[in-house]
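*Asks:* Sequence and computational prediction follow.
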Amino acid sequence: MKVEGVTDAYVLPRDEGELQRLNLQYAYLKRLVTDGRVIYDKGVDITSEFRLLDSATGTGAWALDAAEQLPTSVEIHAADLSSNNFPPSPPSNVHFSLASVTNLPQDWTESFDFVNQRLLFGALLRKQWTEALSEIYRVLKPGGAVQFVEIDLYHPVPESPTVMHYCRVHEETFKKAGLFCDVGRNLHDLLLGYGFIGVKSEARHNPMGKMWGEIGMQGAKAFGGALRKAWSIFVKEGAVKTKEEYDKLMDRVEQEWDEQGTQYHCMIVTARKPFV
């Protein structure tokens, strides 16, 4: 099922293979970006009556992990535009809802202590980020906290030839499609503009390729898998003529990851809603 009447700009499929990739990606990001914690900001005081929202939850990996790490009295909500990848039997304190981040339920106003959201640079149009941030601000309680994770694909280290060529193609394609491809590096200022306080942005290294061993191969499988599945938008926007042409480009990108030990940055951005 999907929410009707909402623009769905998501560039990836919602099938069993994507469910598995998303869960692998979550484990990778948890290890490298949030240091094994569901809530990165150690200053967030979790009480027995805490209420959490996982915005654009996808497979519900973060919400399910939060249920394992936090007391059972904590109430966890998980919302997404599509229910295709919702788990069949979540814990009793985890509640899944069909809802768009651009139009969350009205009765959620000022009802959450914490909101988590990750990797929507390939899902929300630039104009939809305005609606999404406004909605997140609305549903947070005064003093509530937010956590965003977004990857920056445009400043890899090292800047090897094929990887940089792909960066340019990716950026041009996503901009043509109206997506906010570099939102990770802009979230700090965007949150300040919406009235959030205590905004902190940190870049964490995400290694790709065999040079980094097991973790690099996990990253390549998680993010390389995502990039490969996004082939249709590159054909649609004229970056390549066919899927085969795109696959050959990705072959060269992944070869360079293996040979160069490429690293990208994931931006983790935290903030609070003021009490007044």
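*Replies:* The structure has been received and is ready for your questions. Numbers count the residues shown, from 1 in each chain.

*Asks:* switch to C-alpha atoms for all contacts and neighbour counts from now on
*Replies:* Will do.

*Asks:* ranges for the strands of the chain?
*Replies:* Here the chain has its strands, by DSSP state E, at 51-55, 75-80, 94-98, 112-118, 140-157, 197-207, 263-272.

*Asks:* Quick check: which helices or strands does the third one pack against?
*Replies:* Strand 94-98 sits against helix 61-69, strand 75-80, with contacts defined as 3 or more CA pairs under 8 Å, 6 or more residues apart in numbering; DSSP states H and E.

*Asks:* okay, now the one to match up with it:
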Amino acid sequence: MGNKTSKTSKKSTPLPSTNTQEDSDFRYIEGRRYHNVENVKYPLPNDDEELDRLHQQHFLFRYVWQRNFAAPVKHILNQDGTKVLDVGCGAGSWIFEMASNYPNTQFTGLDISPIQPSEIKPKNVNFVISNVLNRLPFENDTFDYIFQRLLFLALPKDRWPDVINELTRVLKPGGYLELMEINPIPLQMGPVSSQLFIAVEKMLQLRDLDPQIPYKLRSYFEQQGNLENITEEKNRLPFGPETGKLGQAAVENARLGFVHLKTYLLEATKIISEEFDNNLDISAKELYEFGSYQDTYCVYARKGNY
């Protein structure tokens, strides 16, 4: 890994947890709870219903990829005092599972909202509330491995290079950066599904978010300048009947995503609520019957010893 930090210095005190909830951390729209961070584009709520969906989504992607990470860091994760950053950790599904699998590693989860469970978290996990669009509250060369997944709904189109630069700054030389993203617009859709996802595209456009980000990650890594051994892997999240329970789970995840985005999708399309609900039921059937799928990309790279 090229990490020249001594074993003694790696056993530093973990960063303190800052995820104590306060009323000012949230805002409420039509009974749903959302983040309350100014100028952040993320449209999904962060209440219990959405956290349940995020937990199920974690297991869905773990099954699709047959792993929790791709970068060649397993031997590092087994070393005492290794530091890992999970950016946009959300409900904490990935970080809790990883912390259980690698008890010698210190995991830090970063998110804009204090929605992570604090009473049951493993001893090797702490959470920091911060916005990745700002300077992160970490020194240069802090982490051995940085993981970020599914932030296409959070990061403005023109800010991706800035975020990758900032993540590289806090990554140790020899450490690995890994990002995984999905194209939110499925391929091979039926007519009603297509109309619903046109609404998704319009909502993303209004918020200056980029549905094409999976296809651009590699080029952003290449432009960064300090990342080497860049590797790109492609997979599919399938909805069709040939995939059995996986396809059913993918359809349910998409359906719940629509339900939780309903307020903003109605705003983008100007259709009435009853029509939206009816189209949602039809779309769920179409995704399954048409064998629709979504492209998902994983890109990882090593920070050079510069």
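*Replies:* Perfect, thanks for sending it. Note that the structure is a prediction, hence the values are computed from the model and not measured.

*Asks:* What's the local residue count around the counterpart of Leu196 of structure 2 in structure 1?
*Replies:* Taking TM-score structural alignment, the alignment pairs Leu196 of structure 2 with Tyr166 from structure 1. Around Tyr166 of structure 1 there are 17 other residues, counting by other CA atoms under 10 Å.

*Asks:* now Asp35 of structure 1
*Replies:* Asp35 of structure 1 has 11 nearby residues by other CA under 10 Å.

*Asks:* same thing with His260 of structure 2?
*Replies:* 20.

*Asks:* so it makes contact with Asn46?
*Replies:* No - counting by CA atoms under 8 Å, His260 of structure 2 stays clear of Asn46, with 9.6 Å between them.

*Asks:* quick one: buried residues of stretch 179-196 of structure 1?
*Replies:* Leu179, Phe180, Cys181, Asp182, Val183, Gly184, Arg185, Leu187, His188, Leu190, Leu191, Phe196 (16 or more other CA atoms under 10 Å).

*Asks:* which residues does the counterpart of Gly291 of structure 2 in structure 1 contact?
*Replies:* In structure 1, the residue paired with Gly291 of structure 2 according to TM-score structural alignment is Gly261. Gly261 of structure 1 sits next to Pro158, Pro207, Met208, Gly209, Lys210, Met211, Trp212, Gly216 when contact means CA atoms under 8 Å, 6 or more residues apart in numbering.

*Asks:* Using CSV, please lay out those together with neighbour count.
*Replies:* What follows is those, written out as CSV (neighbours: other CA atoms under 10 Å):
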residue, neighbour count
Pro158, 14
Pro207, 24
Met208, 28
Gly209, 26
Lys210, 22
Met211, 16
Trp212, 18
Gly216, 22
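
*Asks:* circling back to that earlier point, what's the separation between the match of Leu196 of structure 2 and Met250 of structure 1?
*Replies:* As judged by CA to CA, to the nearest Å, Tyr166 of structure 1 and Met250 of structure 1 stand 8 Å apart.

*Asks:* mind checking what Asn305 of structure 2 lines up with in structure 1?
*Replies:* By TM-score structural alignment, Asn305 of structure 2 lines up with Phe275.

*Asks:* same question, Phe59 of structure 2
*Replies:* Aligned partner of Phe59 of structure 2 by TM-score structural alignment: Ala27.

*Asks:* ok, that match - how many residues close by?
*Replies:* 18.

*Asks:* try Met250 of structure 1
*Replies:* Neighbours of Met250 of structure 1 (other CA under 10 Å): 20.

*Asks:* Please list all residues in contact with Leu53 of structure 1.
*Replies:* Leu53 of structure 1 neighbours (CA under 8 Å, 6+ apart): Ala63, Ile76, His77, Ala78, Ala79, Phe112, Phe114, Val115, Asn116.

*Asks:* so which of those residues persist in structure 2?
*Replies:* Retained in structure 2 by both residues aligned by TM-score structural alignment, their matches' CA atoms under 8 Å are the following of these: Ile76, His77, Ala78, Ala79, Phe112, Phe114, Val115, Asn116.

*Asks:* and of the strands of structure 1, who's closest to Asp35 of structure 1?
*Replies:* strand 197-207 (10.1 Å; CA to CA).

*Asks:* Against which helices or strands is the closest one packed?
*Replies:* So strand 197-207 of structure 1, by 3+ CA pairs under 8 Å, 6+ apart, packs with helix 16-32, helix 187-193, helix 214-229, strand 263-272.

*Asks:* dump the residue contacts of whatever residue of structure 1 lines up with Gln248 of structure 2.
*Replies:* In structure 1, the residue paired with Gln248 of structure 2 is Met217, using TM-score structural alignment. Met217 of structure 1 makes contact with Met208, Gly209, Lys210, according to CA under 8 Å, 6+ apart.

*Asks:* mind checking how far Met217 of structure 1 is from Tyr28 of structure 1?
*Replies:* 10 Å.
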